[in-house]
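Participant: Prediction below, plus the sequence it came from.
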Amino acid sequence: MKVLLINAPFPKYTQGYEPPIHIAYLAAYLKEQGYEVDIVDAGLRSGAQQVVADADRGDLAAIYVDIHNIFDADEIAKVLKERDGDIKVAVWGNLPTALPKRVLAENPHIDFAIKREPELTLAEIAGRCADGSGFDGVSGCAARIDGEVVEFDDRPLIDDLDALPDADRELLAAKNSYPPFIGPLEGYVLTSRGCPHRCNFCSALLHGRFRRRSPGRVVDEIERVVERFGTDRFVFRDYTMAPRSHILGICDEIMKRGLKIRWHCLIRVDLIDEELLGRMKEAGCYEINFGIESADQGVLDSYDKGITVEQVERTFELCRKLGIETMANIMLGGPYDTPESIRKTFDLFIRLDPDRACITLFFPYPKTPIWDYCKERGLIKTEDWSQYYTDPWDDRGAYDRVLSLTPEVIRELERGYKRLLFRYFKKHLQKLVRNPLHIFDVRLLHLRQLVQYARFLGGRRKSG
């Protein structure tokens, strides 16, 4: 019994690309259950035909999707079935979790939409494929049975994450060559699932309660990766590292074992103080990613973010003081934004002067509280999922493609993007002039966005 695990393609306008380490964890679990597994990352390939050509023949395929690439997954499923005959195809991810029956209704080549975490449900589907016992009553999914779409009960979440195996990094790398700017493939690690916070726009709300691995189990995996691959750079890919005791526990384990590693993570600003940052730096933390979203306190409160602008500013000051690099995420064009809130956010971003940046346009995830808010007010212009995850650096019409925005908000977004991008890339170009070796510190992502910036300004002049 062979299971194909496929990562659906990401569009060219997403800001950055990282290897799907969660698929490597799933692969390890399925192998532990006795199944053969193959992994193909469609994000590194062009088109369904190439994805299927690079995949082994299998009995069951499972495709990880977000919201924007569900139709790509259906095309991959179609080509798989043309090649492999009776193969069954499942999808999992945010959209199948939120709208499992709709996913199957709109994508005729997909047989199962798995809700929340996939391990137990996919293993049961694989077992039923093997013994021919049928798929009625498989909890944790919607299924296409005798031409009808049926949704079954949710499956309980896995409580003991420590019992799950390490990610199968060799299998992930076997057919997938990742560019060097993403950092060592082997160094991506998950320490938890879900999120303890309740930001009303976040897809983490779809995936159940927060659970975490023990610090010792996390560092056991890190230690094995160091021994097996010689990697000394790690990225913790949790929604957010929390709580404080969990972070400190991991730091203590790293230092107790004498591991000389460098690592990056995402943490909320309301957890940060000088003691925590000091311990993190001592344990090898060199960069922290912070979700700021907005500089308008009213907007933050409307998002149920649970942080203050003062906490943001203090956190960035402490990071500069201790020599920890920062990455700042802001989210613009949401239903609570005004021209003034957007100006304030760009002003704050420039004052913070982060080392790296991620600037995204708001779009609502189905079944989140903010989706309901936008639907009730008629703000959502389309439910064509391929239009989601737009990026105005690549696409000049992206600002209000999904959500209705006023002309004043759109003008402020354009003005702010131009202002911020100019300062952001001027900073890196000045560093390159002073030290050409800085090129090795600037990810290819930044170079790509520099080209986008030139195109953005050029397009603006033409349209103006």
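Facilitator: Received the coordinates, thanks. Numbering: from 1, shown residues only.
Participant: Please count neighbours and contacts with C-alpha atoms only from this point.
Facilitator: Noted.
Participant: Against residue 164, how distant is the nearest residue to residue 272 once chain neighbours are set aside?
Facilitator: Distances taken as CA to CA, 6 or more residues apart in numbering place residue 315 nearest to residue 272, at 6.4 Å, with adjacent residues excluded. Between residue 315 and residue 164 the computed distance is 34 Å (CA to CA, to the nearest Å).
Participant: quick one, which of the two is more surrounded?
Facilitator: In terms of neighbours (other CA atoms under 10 Å), residue 315 is the more surrounded of residue 315 and residue 164; the figures are 23 against 15.
Participant: quick one: contacts for that one?
Facilitator: Contacts for residue 315 (CA atoms under 8 Å, 6 or more residues apart in numbering) come out as 269, 272-273.
Participant: next one: residue 371
Facilitator: Remark: with contacts taken as CA under 8 Å, 6+ apart, residue 371 is in contact with 201, 364-365.
Participant: looking at the residues you listed, which has the most residues close by?
Facilitator: Neighbours here mean other CA under 10 Å. Within the contacts of residue 371, the largest count is held by residue 364, at 24 neighbours.
Participant: OK, contacts around that residue?
Facilitator: Applying CA under 8 Å, 6+ apart, the residues contacting residue 364 are 201, 370-371, 374.
Participant: Please list the members of these that lie in helices.
Facilitator: 370-371, 374 (DSSP state H).
Participant: And here is the other one:
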Amino acid sequence: MKILFVIPRLKSMYGGTVERPGHPHVGVAYLISWLKKNNVKIDIFDDGLQSNEKLENKIKNSNADLIGITMFSYCYQSGYDIINFIKSNTEIPLVVGGAHVSSTKKQILEETEADFAIKHEGEKTLLELIRYISANRSDYENIDGLIWRYNNEIIENKDREFLTSKELDELPFPDYEAFDIEEYLCYQTRTLPLITSRGCPYECNYCSVKLSMGRGFRYRNAQNVFNELKYWHDKRWSSFEINDDCFTMNMHRANDICDMIIKSGIKIKFSLYNGIRVDRVNYILLSKMKEAGCIFLSFGCESGNNDILKKIKKGITTQQVFQASEWAYSLGISHSVNFIIGHTGDTFKTALDSINFAKSLPCNFVNFYNLIPYPNTIAYAWAKENAKFIVDENDYLKLVSYRDNTPIFETAQFTKEDRMKITKIGFDLYEKKVLEFRLGKIIGLITYYFTRVSIFHRIAVKLIGFKIGWKFFVFLSRKSRM
């Protein structure tokens, strides 16, 4: 039995397409190693590196029995286009997975010609589907976690239980070597992504992670994580991007991982662009992370107004954010603090609180993003009931719009014009911080004011977007795992 994985290309938040993905799709890499362990043959096509003409040839020559596609909620149209292209060129059955399926369930089969969809984690469900197809079985109702077609109906089976921490430890390390690794940006920097845990126990009302990975926090043990780091280090990979949603949720485990790195003497660097919670760190842990090789991390603040933080159920305070940023700064850890504009109950005044709070932080970068109301989140339900969509509901997820100055929706209390004013101030502050970090405070400030001239500003945005923006974009894309 053989499966061909097809990875749709993504649109950059800075405009255009990501011509070369930062690295192989981490979720697919884990699936590949799992399937290989179970004697399934694998082929891969990354649309970000190829073209539809090459995809057509790949399908003809791969002799695949099944085609698998991973779907992101944002840029989902790229996935739809790939599905339609494939189904118009072959009768090979096609299965779709990823966070978008977990959020929208049957919708993916209602709107495309895909044959199957897998919700939540894909390892066990995909392997079971492959075995059914190989055995010419059609009793798909027995496969937990599967969505499938029966005559003219779309059937959604019951959910499959999430993998336990013990089962995560038993998964083989991701198979990046199955990809054309030299074609990715990470090959030049010798940087690989790493996932050490799944799930999030928190209740942030805008986040879709719990829809795809569940509320239970499940994690690989410290020794298992260190073994993977050592495995890749021995293969001359020296830098790692940890993609967890809650890497420091278990602070003792995070501390143990760092201890093992330090005691082993291996020299690595690691970053946490995906973000960690300010209430799950302390000075001692951050100090240990620095010693172990942490060179960058992000803190999710989301709002500089404590009332808004309560409304969105973030479970932190601005005081905790400032303390965490101060600790990281004092230790010399480069870090960003991330904010979202347009939360439940946000107004021009509360959003301005975020701007002013961001200015007070001793961080290297601040990021301001438009709120994206992901399907079936609390924020989405709130926006449907209380807001007017500026971008058509059927269109706003087709392109990445975190960094677009145009908001997705407006309310009577926070109009489109006011939202655009705030996001512009936020983007300007982001650029100012970047220039100060790259060029030093004095030269950075001079350059910042110089680039307020329109033509130079456009050039600066493109340069900043290429050098730094793609990293944040790549990490945003990791919310989806097939």
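Facilitator: Okay, I see it. Note that the coordinates shown come from a computational prediction; the quantities given were computed from them, not determined experimentally.
Participant: coming back round to it: rebuild the contacts of residue 315 of the first structure as TSV, extending it with neighbour count and secondary structure.
Facilitator: Listed next are the contacts of residue 315 of the first structure as TSV, based on neighbours: other CA atoms under 10 Å; DSSP: H, G, I helix; E, B strand; the rest coil:
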residue	neighbour count	secondary structure
269	22	helix
272	18	coil
273	14	coil
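Participant: Just the strands from the stretch 51-200 of the second structure, written as ranges.
Facilitator: For the stretch 51-200 of the second structure, the strands defined by DSSP state E, counting those that start in this stretch occupy 66-70, 94-97, 116-118, 146-150, 153-156, 191-194, 197-198.
Participant: Residues in contact with the fourth one: which ones?
Facilitator: Right, the one you point to is strand 146-150 of the second structure. Here strand 146-150 of the second structure makes contact (CA under 8 Å, 6+ apart) with 105-106, 109, 115-119, 125, 140, 154-159.
Participant: Could you rerun that using 10 Å?
Facilitator: With contact meaning CA atoms under 10 Å, 6 or more residues apart in numbering, strand 146-150 of the second structure is reached by 95-97, 101, 105-106, 108-110, 114-120, 122, 125-126, 128-129, 138-141, 154-160.
Participant: Where in the first structure does it fall?
Facilitator: Strand 146-150 of the second structure corresponds to residues 141-145 in the first structure, going by TM-score structural alignment.
Participant: thinking again about what came up before, please tabulate the strands of the stretch 51-200 of the second structure in JSON lines, including the columns distance to residue 353 of the second structure and mean neighbour count.
Facilitator: Below are these laid out as JSON lines (distance: least, CA to CA, whole Å; neighbours: other CA atoms under 10 Å):
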{"stretch": "strand 66-70", "distance to residue 353 of the second structure": "38", "mean neighbour count": "22"}
{"stretch": "strand 94-97", "distance to residue 353 of the second structure": "39", "mean neighbour count": "24"}
{"stretch": "strand 116-118", "distance to residue 353 of the second structure": "41", "mean neighbour count": "28"}
{"stretch": "strand 146-150", "distance to residue 353 of the second structure": "44", "mean neighbour count": "20"}
{"stretch": "strand 153-156", "distance to residue 353 of the second structure": "44", "mean neighbour count": "16"}
{"stretch": "strand 191-194", "distance to residue 353 of the second structure": "34", "mean neighbour count": "22"}
{"stretch": "strand 197-198", "distance to residue 353 of the second structure": "33", "mean neighbour count": "25"}
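Participant: Skipping its backbone neighbours, what lies nearest residue 409 of the second structure in space?
Facilitator: Spatial nearest neighbour of residue 409 of the second structure, chain neighbours left out: residue 389 (4.1 Å); criterion: CA to CA, 6+ apart.
Participant: Could I get the contacting residues of the one you found?
Facilitator: Listed by CA under 10 Å, 6+ apart, the contact partners of residue 389 of the second structure are 383, 396, 407-411, 416.
Participant: One more: residue 284 of the second structure?
Facilitator: Residues in contact with residue 284 of the second structure (CA under 10 Å, 6+ apart) are 255, 290, 327.
Participant: 7 Å instead?
Facilitator: For residue 284 of the second structure, no contacting residues are found, by CA atoms under 7 Å, 6 or more residues apart in numbering.
Participant: where along the stretch 301-450 of the second structure do the helices fall?
Facilitator: Assigned by DSSP state H, counting those that start in this stretch, the helices in the stretch 301-450 of the second structure fall at 306-311, 318-331, 348-360, 378-386, 416-439, 441-450.
Participant: Buried residues in the second one, which are they?
Facilitator: Counting neighbours by 16 or more other CA atoms under 10 Å, one finds that the buried residues in helix 318-331 of the second structure are 318, 321-329.
Participant: same thing with the third one?
Facilitator: Of the residues in helix 348-360 of the second structure, 348, 350-355, 357-358 count as buried by neighbour count, 16+ other CA under 10 Å.
Participant: Also the shortest one?
Facilitator: Of the residues in helix 306-311 of the second structure, those with enough neighbours to count as buried (16+ other CA under 10 Å) are 306, 308-309.
Participant: and what of the longest one?
Facilitator: Residues of helix 416-439 of the second structure classed as buried under the neighbour-count rule (16+ other CA under 10 Å) are 416, 418-420, 422-424, 426-437.
Participant: aligned partner of the residue nearest to residue 272 of the first structure in the second structure?
Facilitator: So residue 315 of the first structure corresponds to residue 324, using TM-score structural alignment.
Participant: picking that back up, can you name the two of the contacts of residue 364 of the first structure that are farthest apart?
Facilitator: Across the contacts of residue 364 of the first structure, the longest distance by CA to CA is 10.8 Å; it joins 201 and 374.
Participant: follow-up on the earlier one: can you tell me which of the buried residues of helix 348-360 of the second structure lies closest to residue 21 of the second structure?
Facilitator: Nearest to residue 21 of the second structure among the buried residues of helix 348-360 of the second structure: residue 358, at 30.2 Å, using CA to CA.
Participant: show me the contacts for that closest one.
Facilitator: Taking CA under 7 Å, 6+ apart, we find residue 358 of the second structure in contact with residue 366.
Participant: What does it correspond to in the first structure?
Facilitator: Under the alignment defined by TM-score structural alignment, residue 358 of the second structure is paired with residue 349 of the first structure.
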